[in-house]
Structure formats: structure tokens, C-alpha cells
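Asker: model this:
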Amino acid sequence: MGVNLETSRFFTRDFEENGSMERVTLFLNLANDPTIERIITPRLALTTAEYYAYQLEKHVLVILTDLSSYCDALREVSAAREEVPGRRGYPGYMYTDLSTIYERAGRVAGRNGSITQIPILTMPNDDITHPIPDLTGYITEGQIFIDRQLYNKGIYPPINVLPSLSRLMKSAIGEGMTRKDHSDVSNQLYAKYAIGRDAAAMKAVVGEEALSSEDKLSLEFLDKFEKTFINQGAYEKRSNFESLDTAWELLRIYPKELLNRIPKKTLDEWYTRRPSDKSANKDTRDNQDKPQESENLIDA
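Answerer: You can find the predicted model right below:
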């Protein structure tokens, strides 16, 4: 929606190269196409997805990009109708309008199909408080925040984990689903990464010589976390278990007493354990080795 030719060619080329084009239904609205067409494009895509999911009982992935262009089209139509503007000129009903798109993901009782949405939007001036990302954050079940600074450092994918979140994570991790240490490790990684970012900001002001030994450990963790945990190859397949093992390798940078977000019992069990130890839930590992692929993909 409202994309340039370069973006449209990127998606088309990627679908062709990985052999998924025959399973893709593509709705394309370029930047120079009519505004009203931009507004109906996501609804056409989602109606098609609902047919695949609830009539043909397929598992459908819907990628919507760029929702910012869609919202700009809403503002343009609202201004033409001389409606009272809301925040930054966007219509006051934009929250309701976006919810009619995002909330069409999910499942229907009595049907085996499902719809998964990945809406993509750009933040004007990298402002997370802008109405578009702000309202989207209230409606959706999670966000992945792409960071320009990480991209410039060569980290791929450049995901900033601090503003990223999943509201469903707590219901899908733990013993029997991933691994029993998952929640504790995640909390500790978040905390140490935040401390590392603060230490990096302090270093820029006072220099590394003025930092404490703990701050220097935080800087070491920050660098290794971004380069070994966040950074992945474009086609790398890393399991949850491999990620958790990598996380423990990073956390061993710190002495045990500094890992205060992890219970002592969990520390005693995992702090000295190495990835070669076969300790994970075997049934869960077997299930993870056989991911369920989406049968159809719709891109708008």
C-alpha cells in the first residue's frame, strides 16, 4: 500500500526466489495509485485470506505494508471531507479503523484454518509516540522494533529488544512448551541489555576509564549480545533451545551474584551447564524440529 517500485520488486523477487510465488496472492497499490484504492487494499487482502482460512481451511499469513501509507490515505480522505482532525491531523476514528484490520487475524470456531497478520509500518522521524505506531501498539499482540542504529552497526536483523514485546509470550513458554528456564533467562537478558545500553551512554560522556568493573562487564555483554544473539544470518534456522543455550553463554560473562533476575535453583542447574548437555524436553524439541508452515501467503 503506497509503496514504491523498489519495495514492490523486493517482495516479488523474494517470493520468486524462495519458490513461494505460486502460493502467494498479491495485492499491490503503488505510491502513484489512487488514494481510495489504498484504503480498500488491506480489506480485499483480508477478505481473500478469510476465504482461504475459513472456507478452504488453510493456514494463511497476511503481510500488510506499509500501514503508515494507509493511515496517510485515511487522513487525506478525512481532510477532503472536512472532518474534525485528531492527533497530528489524523481522523479521530483511526483507532477504530485500524482495529477493523488488525482484529481480523485469528481463528473461527469449527474451522481448522487460521489467519496470522504481520502488519509493517514506518515511524515518521523514528517517533514511537506517533499516532500510527502508538495506536497499533494498543491493538496488536506484540511489536518488533527495527532500530536504525543497529542496522548501521551491521546487526541483522536490527531488532531492538527493549521496545519490542509479545503479549502472548507468557502463555507459550516454559516447561512442556519451550524450556523451564525460558522466562527467567528472558527477564535477565532484558535487564542486562538495558544496563549495557546505559553503560554505553555513560561511556560516551565520561570515557571507558571512568567506568566501574561492572560497567565494563555490561559493555562486554552488550557487544556480544548484539553480535551473537540478535545477529543472525538471513536463512539461519535457530531453535529456541539454541537461543537459550546462547543466552546462558552470554550470562556467564557475569558472576552468579550479579544475575539477580534468575532464581538460585535455576542458576545452580543451568549456570555451569554446557550446550552439549541433553537436558531439554525431548517432546518439545521434536515438535520444534517440525514447524507448521503457512499454506498460503497473502501480501498487500
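Asker: Going by C-alpha atoms from here, please, whenever you check contacts or count neighbours.
Answerer: Will do.
Asker: In the stretch 51-200 of the chain, mark out all the strands, start to finish.
Answerer: 59-65, 114-120, 142-143, 165-166 (DSSP state E, counting those that start in this stretch).
Asker: just those: most buried one?
Answerer: Sort those by mean neighbour count, taking mean count of other Cα atoms under 10 Å, and strand 59-65 sits at the top with a mean of 23.
Asker: Output the contacting helices and strands for that one.
Answerer: Other helices and strands packing on strand 59-65, by 3 or more Cα pairs under 8 Å, 6 or more residues apart in numbering; DSSP states H and E, are helix 35-50, strand 114-120, strand 296-299.
Asker: One more pass at 7 Å, please.
Answerer: strand 114-120, strand 296-299 (3 or more Cα pairs under 7 Å, 6 or more residues apart in numbering; DSSP states H and E).
Asker: Tell me which of the ones you listed sits nearest to residue 172.
Answerer: Counting by Cα to Cα, residue 172 lies closest to strand 114-120 out of the helices and strands packed on strand 59-65; the figure is 16.0 Å.
Asker: Next, the angle from that closest one to strand 59-65.
Answerer: Put simply, strand 114-120 runs at 20 degrees to strand 59-65, going by axes from the mean of the first three to the mean of the last three Cα atoms, to 10 degrees.
Asker: Give me the contact list for strand 114-120.
Answerer: If you take Cα atoms under 7 Å, 6 or more residues apart in numbering as the criterion, strand 114-120 is touched by 49, 53, 58-67, 105-107.
Asker: Surely residue 52 touches residue 58?
Answerer: Yes - using Cα atoms under 7 Å, residue 52 is in contact with residue 58, at 5.5 Å.
Asker: Here is a second sequence; please produce its structure as well for comparison:
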Amino acid sequence: MSGGPVGVEYTGVRELRGPLVVVEGVREVGWDEFATIVLDSGERRHGLVLDVDRDLAVVQVLEDTAGMARTGTRVAFAGTPLRIPVGPGWLGRMCDGRGEPADGGPPVLGDTRAAVGAAPINPVRREPPGEPVLTGVGAVDVLTTLVRGQKLPVFSAAGLPHLELAVQIAAQATCAGEAFAVVFAGMGLTHADAEFVRAGLAARAAARDLVLLVNTADDPVIERLLTPRLALTVAEHLAFVVGRHVLVVMTDMTAYCEALREVSAARGEIPARRAYPGYLYSDLASLYERCGRIRGRPGSVTVLPVLTMPAGDITHPVPDLTGYITEGQIVLSAEVHASGAYPPVDPLSSLSRLMRKGVGAGRTRPDHPAVAAQLTAALARSRQVRELADLIGRPALSPTDQRFLDLEDVFRRRFLAQGTDENRSMDESLNGAWDVLLTLPRGELGMIPVDLLDTRTAAREKESP
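Answerer: Predicted coordinates:
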């Protein structure tokens, strides 16, 4: 990993502060410049300029400052931001959080180099999303459809299988036969989780349509801030130059935000809500807004961030600010998980705001929008009836309400539950949704057009013995 030609070397290290080095006496050094740090032993480390004040430069060291001393340390600034090679050479590779090979292969090479801190897409040149990314997970494909160019986070909590869901989506996702790739960025993973990710995505890596970047919990905290930016830089080139539709899965964004908080504290910045830096919103937006489609360019970048809500609190700064930036959310539920259903998606808390742009005739199936709307409405009614039954008891409910009371259980058994390696087609998922809806009286399915309802009812009666 190189930032370009090495310039003047500075030896005036004023302070070592956590992962930061404060260098004095610098001239013509700018923010985001790439730096090469040479220790007295000859060891070389790398860093990025976080701040410049007159003749002082604050450099974040990617490999941390352990073993460094103020004397004998030399710092050279490249005069350019960090740039990495980009291109198809990343496909099929497994690397650490800094992009260094972790699969025993040679360094990743490319004909082009791109700046890691790229700018978000110009809104004027954005192409509206309009086609789905199919994940093979029924609850996502039917109720919260992911659309090419969308940013759709997964909100989870400790103990829920968010990593399993992220790996399953990364392993199964497709774009209806078009050129496709997945970039998976893992941040703060345990070694067991990292191995689970590698094993779960081995087949996709062998097919050379996966880029895997893994930062483990014992890696330097600064590396955690670099990992998602590397992933997005690689994805942008694969999408807008090579012409692939790219899904970027980033987990866990809470670990990323905690790393940002740690660096902010080391810099001595005034903390904001829950000690996170005041620029947390803009920092997250600088990542999430790099997805989309560009008018006149091939391909697309779709982002699926996964984050754990501390104590399950959806008002915590990380999910709260993420929700402001992104276009919906997939929420995992501890209650659904306790019932034994996987994936434990809460359909009433989950939402894809761009779903209407990517479903229907010519995209998924003509009956998809109506079935999804009716199933969500029915589940909302089921929850209301359950609360009523807690007050007055099941025997006091009307026959129709009793059917609705049973609906949530039917939904979990017949539609929601699937294996962690089960890849469902859209037809299978929608047919499962129909099976759930047809347990209700026909008069309660008023959101579905009559012709669709007649066709499905006749087919069900024909299938019945």
C-alpha cells in the first residue's frame, strides 16, 4: 500500500497519543495526506493526516503506535491522499482491513489507482434506483426488497444472528443474471467470526465475484476506520468502470463508530451525544452516500450496513443517525429469535423506502406489491388482536379475530423460517406469502385485486385433494 513518492522527512515528533502522532515543524502538509513513518529500527508504518494547525500535523497510524518512540522516528508526507490499486484483480481475494493479502497470495495489483476518500455521487448525476437485488431470503425479498443503488441497513442486537444473515445475503445475492459482485467488509470481528465469514463465502470467492476485507478485534483500531472506505473504493471501480452491479456488505458499523469515538477522544475533541464525536452523522453519510447509480455509467453500488444496537436501543446514536441517512431498515427481533424462527426479522418495524421502485411486473412478479402490502397489513391486525386477546381472552374474540390471532404463528412457520443456507427464489417466497394470506377469510384481503385473488384461490382449490 503506497501513497506515492516520499517527500521531505520530519523528525520532530512532539507527542505520541494513543494511535496518533503529532509532528511539528511541517510545511505544506494537508488533510488526508498519506504518510510513511520509519522507526529507529527501520520498521515502516503508514498513516493519514487527520488535522493540520500551523506547523503541527496530527497523523493517525494505521498499524498503531505501539513500540514507537519520540526520538528516532521519521515521518514523510506524500503530498497526495492514500491511493490503492483498483480493478478486477480484487475479485476472489481475501485481505485484511488495510487491503493486505490474507489468503497467501501476492499483493493486489491494478492498472489504475484510486483515492480511498472519494467524494459522494453528485445528486445531479444520480440515476433513480429501479431494479431489485435478490438476496434469496424470503423476508427481505418480499417485504423489504433491496433495490440497486439503495442503502438499506440491518438493525440488530447482541445475541441475534445478524452475522449469519449478512453472510447468507452476501453468498446468495444476485441481479437477475447480470454481472454481479459482492464486497464484504468485516470490522471488529472475533477470529471465530472471521473464520465463519471466510467459510461461508468460500464458494463465492472461488467463483471470483467476491472481495473480502476482514478487520479483527485485535487489529489496530485505526484500521477499522479504513476498512469500509477501502471496500467502497474497490466497489466503485468495479461498478462504474468495470460495469458490475456491486453489493457492499459492511458489518459491524457499531464497531466502526466506536473506533471513531476512540480516535476522537485521543484527539481531545469535545464529545457530543454518548461521547461520540459531533461529526458522527457527516462521517457516516460520507460512507453511505457513496452508493447509487450514475447516469451514463454502467453498474451500481448497493450498500447493506449491519449494526448492533447497544442494549437493543434503536434511539442510540449509531442506529438513530443511520436511520436518517439510509432508505429504510431491516430490524431483527429478539422475540422472533426466541420463537426459533430464522431470520428473526420483525416485519412491522422493517421498511424499504425504495421497494416500490424495484418490484412488480417486469421486475419481480405482477402480484408482488399487492401481496407485500396485504401481508404487512394483516400482520399489523394480528398484533392488535393479540393485544386484545391479552385483555379479554381468546374465547371472547370473533371467529375472524381468532384467525388473525393465529396468523403470526403461521407467518413464522410457513413464510419467515428458512435455513441459513437455503436460497429461495422469488416465486417460492411469494407463493409462501400467498399460503399465509389464504388462511384468512377472503373478505379480509381487500388490498389484493379481485382477479389476482380469483386466480390464486382457484389454483389453491385445484391443488387441494
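Asker: TM-score of the superposed pair?
Answerer: The TM-score (TM-score structural alignment, normalised by the length of structure 1) is 0.82; 276 aligned residues with a Cα RMSD of 2.5 Å.
Asker: Give me the common contacts of residue 52 and residue 58 of structure 1.
Answerer: With Cα under 7 Å, 6+ apart, residue 52 of structure 1 and residue 58 have no common neighbours.
Asker: re earlier: dump the helices and strands packed on strand 59-65 of structure 1 to a markdown table, plus distance to residue 20 of structure 1.
Answerer: Converted to a markdown table, those look like this (distance: least, Cα to Cα, whole Å):
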| stretch | distance to residue 20 of structure 1 |
| --- | --- |
| strand 114-120 | 17 |
| strand 296-299 | 8 |
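Asker: Looking at those, spot the one closest to residue 215 of structure 1.
Answerer: So among these, strand 114-120 is nearest, using Cα to Cα, at 35.8 Å.
Asker: starting at the chain centroid, how far to the longest helix along structure 1?
Answerer: Across structure 1, the helix with the greatest residue count (assigned by DSSP state H) is helix 182-206. Here helix 182-206 of structure 1 shows a centroid-to-chain-centroid distance of 20 Å under the convention Cα atoms, centre = their mean, to the nearest Å.
Asker: what range in structure 2 does the helix or strand following that helix sit on?
Answerer: The helix or strand immediately downstream of helix 182-206 of structure 1 is helix 213-224, counting by DSSP states H and E. Mapped onto structure 2 using TM-score structural alignment, helix 213-224 of structure 1 spans residues 399-410.
Asker: And stretch 144-160 of structure 1, by the same measure?
Answerer: Counting by TM-score structural alignment, stretch 144-160 of structure 1 corresponds to residues 330-346.
Asker: Could you tell me the end-to-end distance of the matching stretch?
Answerer: From the first residue to the last, stretch 330-346 of structure 2 extends over 8 Å; the measure is Cα to Cα, to the nearest Å.
Asker: burial count for the aligned partner of residue 191 of structure 1 in structure 2?
Answerer: Counting by TM-score structural alignment, residue 191 of structure 1 lines up with residue 377 in structure 2. By the criterion of other Cα atoms under 10 Å, residue 377 of structure 2 has 14 neighbours.
Asker: now the one 5 residues further on
Answerer: Around residue 382 of structure 2 there are 21 other residues, counting by other Cα under 10 Å.
Asker: Identify the residues contacting it.
Answerer: Contacts of residue 382 of structure 2 by Cα under 7 Å, 6+ apart are 404-405, 407-408.
Asker: That one and residue 415 of structure 2, how far apart?
Answerer: On the measure of Cα to Cα, residue 382 of structure 2 and residue 415 of structure 2 end up 15 Å apart.
Asker: Please apply the same query to residue 249 of structure 2.
Answerer: 25 Å.
Asker: go on, residue 96 of structure 2?
Answerer: 37 Å.
Asker: Please report how far the residue most central in space within structure 2 lies from residue 44 of structure 2.
Answerer: The structure's structure 2 has its C-alpha centroid closest to residue 305; by Cα atoms, centre = their mean the separation is 1.9 Å. According to Cα to Cα, residue 305 of structure 2 and residue 44 of structure 2 sit 33 Å apart.
Asker: can you map out the helices along the stretch 1-150 of structure 1?
Answerer: Assigned by DSSP state H, counting those that start in this stretch, the helices in the stretch 1-150 of structure 1 fall at 5-17, 35-50, 67-80, 94-102, 131-139, 148-152.
Asker: Mind putting these into JSON lines with mean neighbour count?
Answerer: Shown next, in JSON lines, are the helices of the stretch 1-150 of structure 1 (neighbours: other Cα atoms under 10 Å):
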{"stretch": "helix 5-17", "mean neighbour count": "13"}
{"stretch": "helix 35-50", "mean neighbour count": "19"}
{"stretch": "helix 67-80", "mean neighbour count": "19"}
{"stretch": "helix 94-102", "mean neighbour count": "16"}
{"stretch": "helix 131-139", "mean neighbour count": "17"}
{"stretch": "helix 148-152", "mean neighbour count": "13"}
